[in-house]
Each structure stands twice: as structure tokens, then as C-alpha cells.
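A.B. asks: only geometry, no sequence info:
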């Protein structure tokens, strides 16, 4: 996990025109083919070429298996295609992830095969991952022709099909980095690309220059001007240095913008093995880069390692068995008889759900300010610009936003098929709003981009993405763990609880929760979350179970960072 201090280290090298890229983990070793499904990391899958005399179905099965390997531009997979179709098939157009065990093949006439499968997820041409919204089967048709007496595929859908057990071994997750609209935060957009070392850095740079995913447009901004492109079809790496040569459009900007472009490049390429430096040039001419404009950029703000709690009537940070109250904040929070609290990164502002609705507490003010007095308000959330956000369970689309100056706005959220809203939680960089949305099918985790003006004022909420249904019975609570991860606490049908840790732009990991779990909150060290039970026990996971940290806790608060 890259923190703000790591960003500062990377920026030291920008003055010389090359950004030293920090590493967050060791390079993963390539496993053998027998380790393909063992979860040991990225491996090379060695597919078989087409066999003489193979039937149409055998050719189709062989093609799908071979398309799991991106090596040599899917060279083996293309051997299953008719000569005139090989160069037309585009494997990068999409990825369909399925179980692999429920594929059905059927003949249609004498020269066609129909494949039926149940999708679990999709990856689009830009590498953006989304969970399948339905378990309904999809069908794909393939046409065949004989060449040299052997069946070959003459027409096929673009893209590849891969089973979910192989997907994380063949595709790698890489975060593309953009900026918040005020350029204060570096923010991630996770993508998935084939494990093809020769072309991976080129794919990352192309997608970075193309801009953020559609649902993040407006919430994220890029330093690359519109029309920026690579001057060639590859990013070369020599001696660990990635040379990124851009067209003149990209160069028609001031020095601070070039510095931001290079920061985006260096952090987006940080996860590529073998790259330690990035040099940016315009039409072959290296650019000298200053770090002045980017030196204060924050990435992935951390929170305190102490829980934010109310215990025995005192609100603050838990230290041992004592609660350290927060100057200017704690007394006002305590007076509101809080049910939920979110505290700002500088510990000068908080939003509170308490007597009379939802409130905004400011350490520089004498009294709290009302955000929302509607009946049925849920726990409010807070963004780094000082705006308090509130909603009611029965009116999931209308969000009331109170600004630092006291102005109140209502913004509309397009939660799909929403029947009610259970929780909202703002990312620590203020660019995304996560929610627990109850639909006819269950409760889903959804995330939307927050579009802001240059001054930081929220102006709209983008169309959300659905990260999937929270497993278990009833969703209870939601929190952000880091820049890409949220966690939802849910009660199961048997009275137990579960914790669903969901990566935005990736999959999820569901773990058993503690008995009587009621709410979840963040912590600045692994495992990055606490759970508070309904009888006041603050617990965290230890080994295969849960361990009590302390008892007599009335609430666990949300933290948006630390001073």
C-alpha cells in the first residue's frame, strides 16, 4: 500500500526527468504449468496447438483454452483460426469470466457451433472489471471452414473466455492513477491486463492517457490534455527505465502539468516488474520535469491505529483502556447522544447522527449545525472539503449535502433498483461515494463518482457501478479500508455475521465475523477493520477467530484520515 510519504520519495527524482518508482512487494516468480490453478500468482500457461483431424467442437474447445495464454499476441490461439480471420480477431476487446464447468457446446447446421456459458464477471476493452449482474446464460456463435482438410474457425466474437480459477493467474490487476479535481489527491482506477510482459507497460500507458473509466469521468481528472497519444505503438524499457514518448499535443502544457503527467505515469507503472524509472519525452525530446506542482499530492490517506469510539460516555481515540478526547469536537459530539460519527482527517470536523437527526460539528464553532432533520436518517458521511452528506433509508436517491459555509444542496444518486438505503460512506479522497443499497434481490454494494467544481463543491453524482450483492442475511454497516477497498458487515441467516471485503474494480473476499456484530470501522493497521458487537465488545480478527480489544463501547466511528 503506497502512502503519502512514498509519493514524496518518488517525486525527488522528478527534477532530473525520471521518477524513481517505489515497490510495494517483491516481484512474483513465474510458476510452472502444474501450478496453474494453485493460487501461487501469475504463471505461463502453455496451450496445445490444433490437432489434425480434430472436430469442430474440439477445435472450439482448444481455441478457448489457448486464448487463456496472451503470449506472442495470443499466437497459439490464432492457429485455431482460418488464415483470413487470424488478424481480424481482437482478443483485447473483452474478457468473459465464467466457472468453466458449465459450458455447453452444440452444433448448428454443418459449419457452426454454439457455446452456452454462465458469466461471473466481465472485463471491457479498457481493462475495467465488473461483476455480472445476472446469472442468466449467454450464448456465442462460431463459424467454421475447412483449410487444408482441417477445421478452422472463420468467425468468432472478439475477446476471450476464461474460468474464474485461472483468471487471477493469467490477468494482473494494475491501478491507473489520476487526480481529484483539486489535484490534492492521487486516486486509483483498477484495471486488469493480460500477463504479457512484452506489452504490459504499453497497455497501461495507453489506457492511462485515454483517461479514467466512464463512471469516474468528472470525479477524476487527468493531467494529460485531450488528444495526447503515444508517438509509437510501444513503451520501451531499457535498464529498468520506461521511455514514454508522447505527441506534441501532450507537450503543449506548462511545466507543472508535465510534472503531474509524469507522476501519473510513475505511479501507474509502479506495479510492473522490471521498471524502476520513467522518462517522459515529447516527439523524441526528453522533458525536464519539476516537482514543485506535485510535491504535496496525497495518496491513500491512512487512519489512526487507535479506534475512534464512544466508551463510557466519552468520545475520542481509544488508547489502552482510556479514551483521548478530541479538542473542540468530543464535547459537542457527546452532547448529541451519538449513534454514528465520522471524523475528518484533521480532526477539526465531524458529522454525527444523534438526537434530532444528522449534524455537522466544527471545532471552530460554538454549536453544531443541522444537516438533515428528516425522519429515518442513516449515518452521515464527510468529505475532505468539509461537506457533510446525509440520506434517509426510505428516500435512497436524494442526498442532502451541507457545505462549510452553511449552504445546503440536494444531489440525486442513481442507485439502480433501490428500494431503500442502508449506509453511505465517502472515500477518504472525496472522489467516490459507496453505499449499501437494498433492492428486490438483496443488498448490493454500489459506488458512484462524486463530481465537483474546481473549488471542491459537489455538483453531481455519477452513474454508480454495482460491486455485487452482500452475502448473508442483512447488511448492517459499511466502511472504507483503503483507496480501493470497502468492507461490509452483514448478519447471516443463522444469527452469525460475515465481513465482505470488496475491491473496487476487482473481486471480494468474505470472512466470518464475530457473533452479535453490529457495526464496522477502520483501523490504520492490518487487518484494517474493527467490529463492534451489539453488547459493546470491540473486536478484531486474530488467526481463525475474533479477539476482544475492550468492552463497554457504545459506538465505533469512521475516520477519514489522520493529522
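C.D. replies: Sure, I can see it. Fair warning: this is a prediction, and the values are worked out from it, not measured in the lab.
A.B. asks: hey, let's count contacts and neighbours off CA atoms from now on
C.D. replies: OK.
A.B. asks: strands along the stretch 401-550 of the chain, start to end?
C.D. replies: Per DSSP state E, counting those that start in this stretch, the stretch 401-550 of the chain carries strands over the ranges 408-412, 420-426, 432-438, 443-452, 458-461, 465-469, 474-480, 485-491, 497-503, 508-512, 517-522, 529-533, 538-542, 545-550.
A.B. asks: what about the nearest residue to residue 482 once chain neighbours are set aside, how many residues nearby?
C.D. replies: Counting by Cα to Cα, 6 or more residues apart in numbering, residue 482 lies nearest to residue 300, which is 6.3 Å off, once chain neighbours are set aside. Residues near residue 300, counting by other Cα atoms under 10 Å, number 21.
A.B. asks: so who does residue 300 touch?
C.D. replies: Residues counted as contacts of residue 300 (Cα atoms under 8 Å, 6 or more residues apart in numbering) are 1-4, 186-187, 428-429, 482-483.
A.B. asks: which among these end up buried?
C.D. replies: Among those, those classed as buried by 16 or more other Cα atoms under 10 Å are 2, 4, 186-187, 428-429, 482-483.
A.B. asks: so which of these belong to helices?
C.D. replies: Among the buried ones among the contacts of residue 300, the ones falling in helices (DSSP state H) are residue 4.
A.B. asks: export the buried ones among the contacts of residue 300 as TSV, with columns for distance to residue 460.
C.D. replies: Shown next, in TSV, are these (distance: Cα to Cα, whole Å):
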residue	distance to residue 460
2	29
4	28
186	20
187	19
428	18
429	16
482	23
483	21
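A.B. asks: what about the helices in the stretch 151-300 of the chain?
C.D. replies: In the stretch 151-300 of the chain, the segments counted as helices under DSSP state H, counting those that start in this stretch are 167-170, 200-210, 248-251, 255-268.
A.B. asks: chain center to the first one: distance?
C.D. replies: Its chain's C-alpha centre lies 18 Å from the corresponding centre of helix 167-170 when counted by Cα atoms, centre = their mean, to the nearest Å.
A.B. asks: next, the one to line up against it:
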């Protein structure tokens, strides 16, 4: 029986020490003076880098570069950036227009200039756009436009520019941070992260986070999560008399006690995950948020909603059609129905240890079989090919892709073990480029709200939306793996919500990619040989199957520099299996 614990890992810290930096960008378009839901101040002072200002006698090209740096500070309608414009242009420039993040900003003069005017061509590659509420939309396309400058009283100023905010991604390292806003899944059993970018110069991180909660989930998530806060509700964030954060809601009269507790979980885990320490005072319309809690809330009071919880189960591996479970210093072959047919791939449910196994080999059809290790399995989907199965939040639903295109949800009755099949509406796949769109990998996130898929070697994330009749539908696919191109072979979810990707590229065999596509990081490939056909992680180790063996990398040790074979599977080429 698998149990769950919360574990703090050093994955990002260690990987940063051994890997190169990839795509990094992020921003919030929610400036400090934006007040969508009557949010008051909580923190005493802003943080972050200071915006540059024009200096006397500054050369035109350097002034233009400082303008782009100042554009990363959105306060007061980009007042810092407007200091670099002529007086007339300050009133005409629409700084609330689309915001683009470039991998770099190259500046070169466009034709001859003189002491009074000059034009520059600005070039770069767009890595993403920034939407309302700090939503990052990944993309990759060329950017090129002109900026005209003129001398005003002997000082260069920008006299003509496009109505767009252009940002160099390096400016985000010191001025923006990614934060998770949490919303409950449709069944109210888990918290789903909604990744946003927050400007670090805000006076109050807590107020910014709560304002985003009140504003609701981003569009891509709206049909996969619940929004408990009514449209006319407001919130105020302040310090209480003891200096602890206090959030006071109004307009929650219609919320049930269960909904209020779920809202408390949203607030507490959102704040705690962004280093706003509790305990937390929460009120609704002047009374405690919940009748059962008359004091302040701690994360321990809402541990059942912990979004960082990890399923703790021993490593299993598939090799030569058999499943092995790691038992100390040896690997033991699993018996029962799992040993009576050739297992090509398998998924283990996060609860109850239910196996979903794809059986068959060679030219024979593939069959999905589902059941506990000691029970009689139930047969389900059959096709010429099946992807590795994937479980949702628990053992009541699993997913598989048949013949690279038909996505099926398999529902399972936990009492009887009976299964049913429902086709997933994948009509949004038409938005993916290419004629023949073959899905080779489909893996559902731990909270059941999203899936990562590989289509023709490219990495996409989709939301699993629920329709009015209860069936599933894919949201719009978003390509997050521009850094890996079409080299992706395998993918799975990390415990922190990012995506591990294995590729067929020897120089970059494993990547860690954030769910919004804002950040890609190459993980060390020392002692790996591409292709990496399988990836998995339990928060302390990363497991991959390369061209030779089942390999592991200890992410909790800062001394780790090489991938090593899993000792219990030496001599066998195997694929890792961890509980979904």
C-alpha cells in the first residue's frame, strides 16, 4: 500500500549546479497600483532591482538599452520606461499593449544618423508573451522593428516606437518570480497549480497573490478547476496585531462550510508556497472562515490538500516483459497475472496499487489490462499500438492512446473493479502543426488536471477539461518544449509540476521544462547515451532509460555529477515505473 508524505527536495538547486541555463522568461502585468479586488498592502517595502533612469550625455544606443531594462518595471503604467521617451511620445505610447519577452535584444543603426536624430533596428527572438495576471504564453518567432530617437535639449530620447512592451529575458532574473496560485480540481480533492509571474517590486507579495486568487484561474484552466470566489467578492490583505498575514473576504455568504474550508486551503497553500509565512488569519464577512477554526490557520490544518505531497512507493521496472520491484539490494520479479503475459509498459495508480499494463509483443495486437497484483485483471482497450497507460488523481480513471490518435479514458469502479471506456474529445489536436499527428506519449499530471504529450517529437501540455456530460476533452495544446525541437522521445511529470523530457539528442539527452514553457533547463548528460526512451522521478532521484541501461541521478546530493546504473537492475535494460 502506497503512502504519501511531503518532502522538500533540492531538485532545482542541484540541477542548476550541473546543467546549463535554457529558456527563462516571465512577467506579471499586474502592477503595484492595480487594484482589481480592493487589495490592501501587507508587506512593508518593495524588493527587486531599481529601474535605470536617463543620464546626461548618454549615448543613444545605451539609452535605448536602458529603456528596455526599465520596461521590466511595470509600476504606474510603466512610468520608469516613459522617462526615456520624448514628452509627446509619453502620452501616446500604449504600454498596456502586448508584452513580448525576447531571448536577447540586438540593436544596430538603420541608415545614417546625425546629431539630432537616429533610427535603430531592434532584433531578437520572441520566447513568449505576457498576459493579464502574469500568465506566460510560450512561443518562438522572430522579432524586428524600428525605434526612432531624437535629441531634445542635447539629450537623446525615443521619439517613435511600436505600441508593444519589449523585454529582455535577462531582466526577469532580478525583477520577476514565478508563483503558483492554487485552485481546487472539479471534485475538490486536490489543489491545481496555476503558474503566474509576479513583479518583485510589489509592496505586498501576499496582496498580489490574493488578488490573483480573487480574479480567478487563467483561461486555459477554467474548465479543469473550480473557482469558489463569487464575482462580487472582495478581499483585503493586512498584518494583524501580531504581524501575521490576515486575509479578510466579503461576499462569501453563499459558500457552504466545505467550500469555505477548500477556499482556506487555496489561500494558505498559495501563501505558504510563496514564502509568506503563517499562521494565517482568514475571515469571511467579518466572521471566521470556518466554524471549526476559531484561531489562525496553519498548513498542518489543511494537510490533506498539500499540493506538494508525494506518493511514496518502491521503484519498479519493466524488463523483458516482466515487472520487477526493488527490495533493498535486489530486484524481485512480480508474480500473479503480471507474470503470465509479456508486459510492454505499465502504470501504477497513486492509491491502492492498481496496475494498468499494456501486454503483447511483436506484430501481435496490444491489450490494456487493469487490476491489483493479486486479483484477476480486467481487459480493456485493444489496438495495434498503445501508449504507456497513465492514471489520474487516483485509481478510478486511467488514460491510454490507441494507434497514436485515439485517446481513451478508462473508468474503474473501486468497489467491483469493473471498468468502462470513454473517448476523450481530441478535436483541438487540429491546432497542432503537421498532417499526421501521432501521439507517442500521454502522461496525466498528479492532480489530474493536465496532460503532457509528445506529438511527432514535440512536447505539448493540454488541460483535461470536463464537459457537461462528464466526459473529458482536451484543451488547446500548448507547445512548451521549443528548446528540444522535435527530438523528444519520453516525458513525465516531476513532483514540483515541471516536465521531465528525454530526447534522442546526445548533446542534450534530458531536460526539465516548466509547465508554462517559460523555463527549460538541460540536465547533465554525463554517462548517458541517447535516446532516452523513459523518464521518471520520485523527488529524490531521477530515473531514465538510455540506450544501454536503467540509470539514476541523485538530485538531493550536490556532489552528484554522473548518471549511474540502478544497482538492482544491472545487466538488464529496463524502464522505470513509479506510482503516478
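C.D. replies: Received, thanks. The shown structure was predicted, so the numbers you read here are calculated from the model rather than taken from an experiment.
A.B. asks: please state their TM-score.
C.D. replies: Remark: TM-score between the superposed chains equals 0.77 [TM-score structural alignment, normalised by the length of structure 1]; 510 aligned residues with a Cα RMSD of 3.9 Å.
A.B. asks: nearest to residue 88 of structure 1, out of the helices of the stretch 151-300 of structure 1?
C.D. replies: Closest approach to residue 88 of structure 1 among these is made by helix 200-210 (19.0 Å; Cα to Cα).
A.B. asks: the closest one vs structure 2, mean deviation?
C.D. replies: Helix 200-210 of structure 1, aligned to structure 2 and superposed, deviates on average by 2.1 Å (mean Cα distance after the TM-score superposition for structure 1).
A.B. asks: which residues in the stretch 51-200 of structure 1 form strands?
C.D. replies: For the stretch 51-200 of structure 1, strands defined by DSSP E, counting those that start in this stretch occupy the ranges 95-98, 104-108, 112-117, 119-123, 129-131, 138-147, 150-155, 160-163, 171-179, 185-194.
A.B. asks: of the buried ones among the contacts of residue 300 of structure 1, just say which sits nearest to residue 492 of structure 1.
C.D. replies: Using Cα to Cα, residue 482 comes nearest to residue 492 of structure 1 of those, at 25.3 Å.
A.B. asks: now check structure 2 for the residue matching that closest one.
C.D. replies: Matched across to structure 2, residue 482 of structure 1 falls on residue 495, judged by TM-score structural alignment.
A.B. asks: and if you look at residue 252 of structure 1?
C.D. replies: Residue pairing (TM-score structural alignment): residue 252 of structure 1 is matched to residue 254 of structure 2.
A.B. asks: before we move on, what about residue 471 of structure 1?
C.D. replies: In structure 2, the residue matched to residue 471 of structure 1 (TM-score structural alignment) is residue 484.
A.B. asks: ditto for residue 200 of structure 1
C.D. replies: Using TM-score structural alignment as the criterion, residue 200 of structure 1 maps onto residue 205 of structure 2.
A.B. asks: just give me the neighbour total for that match.
C.D. replies: By the other Cα under 10 Å criterion, the neighbourhood of residue 205 of structure 2 contains 24 residues.
A.B. asks: distance of it from residue 158 of structure 2?
C.D. replies: 33 Å (Cα to Cα, to the nearest Å).
A.B. asks: same thing with residue 173 of structure 2?
C.D. replies: 26 Å.
A.B. asks: and if you look at residue 191 of structure 2?
C.D. replies: Where residue 158 of structure 2 is concerned, residue 191 of structure 2 sits at a distance of 46 Å (Cα to Cα).
A.B. asks: same deal with residue 290 of structure 2?
C.D. replies: 55 Å.
A.B. asks: for the two, indicate the residue with more neighbours.
C.D. replies: Neighbours per residue, other Cα under 10 Å: of residue 290 of structure 2 and residue 158, the larger number sits with residue 158, 26 against 19.
A.B. asks: shouldn't the more buried one be in contact with residue 146?
C.D. replies: No - with contacts counted by Cα atoms under 8 Å, residue 158 of structure 2 stays clear of residue 146, the gap being 10.8 Å.
A.B. asks: what does residue 308 of structure 2 align to in structure 1?
C.D. replies: When structure 1 is aligned by TM-score structural alignment, residue 308 of structure 2 is paired with residue 300.
A.B. asks: contact partners for the nearest residue to residue 418 of structure 2 once chain neighbours are set aside?
C.D. replies: Excluding the flanking residues, the one nearest residue 418 of structure 2 by Cα to Cα, 6+ apart is residue 412, at 5.7 Å. Residue 412 of structure 2 is in contact with 395-397, 418-420, counting by Cα under 8 Å, 6+ apart.
A.B. asks: and which of those residues is nearest residue 452 of structure 2?
C.D. replies: Once Cα to Cα is applied, the member of the contacts of residue 412 of structure 2 that ends up nearest residue 452 of structure 2 is residue 397, at 16.6 Å.
A.B. asks: for burial, what's the neighbour tally of the closest one?
C.D. replies: 20.
A.B. asks: contacting residues around the match of residue 482 of structure 1?
C.D. replies: By Cα under 8 Å, 6+ apart, the contact list for residue 495 of structure 2 reads 308, 310, 537-539.
A.B. asks: so which of those hold up in structure 1?
C.D. replies: Compared against structure 1 with both residues aligned by TM-score structural alignment, their matches' Cα atoms under 8 Å, the contacts of residue 495 of structure 2 retain 308, 310.
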